[in-house]
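1. Build the 3D model from these lines:
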Amino acid sequence: MANAKDIKTKPTAVSVKDFIAAVENDMRRKDAEQLLKLFAKVTGWKPKMWGPTIVGYGTYHYTYDTGREGDACVVGFSPRKASLSVYWGGGEGTETQALFAKLGKHKMGDGGCLYINKLADVDMAVLEKIVSGGLAHMKKKWPVKGS
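-> Presented below is the predicted three-dimensional model:
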């Protein structure tokens, strides 16, 4: 059974600005800069690095039925080499499904992770609604702290 001290993805003191500036791929770096603005608008929080590659917003403490617990960012993203990983907070329902149908080219991963090759492939207004809905979902599910 893992607990908070076993979790590898934790907040760091690394500068988000420096991390984004160091992204080698020009398109991925520009997309990350756009996501910084979108997430700041949706959350009203300042970003923080979580582990070496995740730009996260807010914090929540989780405890699963298995006893595993820890802290994680509420929503965030990572400009990875293969694609942009967007941690949108999750949520279900027909409204959420309808938004994903309108989003554009993307893939879904496990646990509220959305993969986008480039932001030009998606409707940014729809992405904003998805992140906003995921944030609302997280606020209902867990005690959330902004930063």
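
2. CA atoms for contacts and neighbours, from now on please.
-> Fine.

3. Test my guess that Gly91 contacts Ile130.
-> No: at 9.2 Å, Gly91 and Ile130 do not qualify as touching, with contact defined as Cα atoms under 8 Å.

4. Between the two, tell me which one has more neighbours.
-> In this comparison of Gly91 against Ile130, neighbours counted by other Cα atoms under 10 Å, the higher total goes to Ile130 at 22 against 18.

5. Helix, strand, or coil at the more buried one?
-> Put simply, Ile130 is helix when judged by DSSP: H, G, I helix; E, B strand; the rest coil.

6. Second chain to compare with the first, below:
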Amino acid sequence: MPAEPKTRPTEASVPDFIAAVENPRRRVDAEAVNALMTEVSGEPAVLWGPSIIGYGSYRGPTGDWPIIGFSPRKANLVLYVSRDFDGAEDLLARLGKHKTSVGCLYVNRLDDLDPAVLRELVERSVARMRAGNPATAGC
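-> Modelled structure (predicted):
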């Protein structure tokens, strides 16, 4: 039986966490992504562990995870989104400057992305997760 993840929802304040982001550009980007993911998911933002802001949750093979989320890291803004849906590769091709790994998108600046494509990616990711096909969590 797999171990439960160490990253769990906390009671910490998401606004306080975002306000404490040192880099002003990263802080502004985090505020914008938080607004987008809150609106699209319809879920309140919750701090998972010390640095992931997540929305909603699902039960995956290793425990509970947010259905979508992000982390304003020093090096990048990391978006935790599902890409397990038809048309995902096309969206990524049109998204703008980013890098990917298993379940993450790494972005230097939100200004590097097409906002309409980002919104569609977030909308389709949330829909896919709610349809019961969880993406691989973690980076």
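
7. Can you give me the distance of Ala98 of the first structure to Val126 of the first structure?
-> 10 Å (Cα to Cα, to the nearest Å).

8. Repeat that for Gly89 of the first structure.
-> Using Cα to Cα, one gets 15 Å for the distance from Gly89 of the first structure to Val126 of the first structure.

9. can you check Trp88 of the first structure too?
-> Distance, Trp88 of the first structure to Val126 of the first structure, by Cα to Cα: 12 Å.

10. who has more neighbours, the two?
-> Comparing Trp88 of the first structure with Val126 by other Cα under 10 Å, the one with more neighbours is Trp88, at 26 against 17.

11. Give me the nearest residue to Ile52 of the second structure, chain neighbours excluded.
-> Ser71 (4.8 Å; Cα to Cα, 6 or more residues apart in numbering).

12. So what does the one you found match up with in the first structure?
-> In the first structure, Ser71 of the second structure lines up with Ser78, judged by TM-score structural alignment.

13. The residue nearest the centre of the second structure sits in which helix or strand?
-> Nearest to the mean C-alpha position of the second structure, counting by Cα atoms, centre = their mean, stands Gly69 at 2.5 Å. Here Gly69 of the second structure, judged by DSSP states H and E, is contained in strand 68-72.

14. other SSEs contacting that strand?
-> Judged by 3 or more Cα pairs under 8 Å, 6 or more residues apart in numbering; DSSP states H and E, the packing partners of strand 68-72 of the second structure are helix 24-41, strand 52-55, strand 77-80, helix 115-130.
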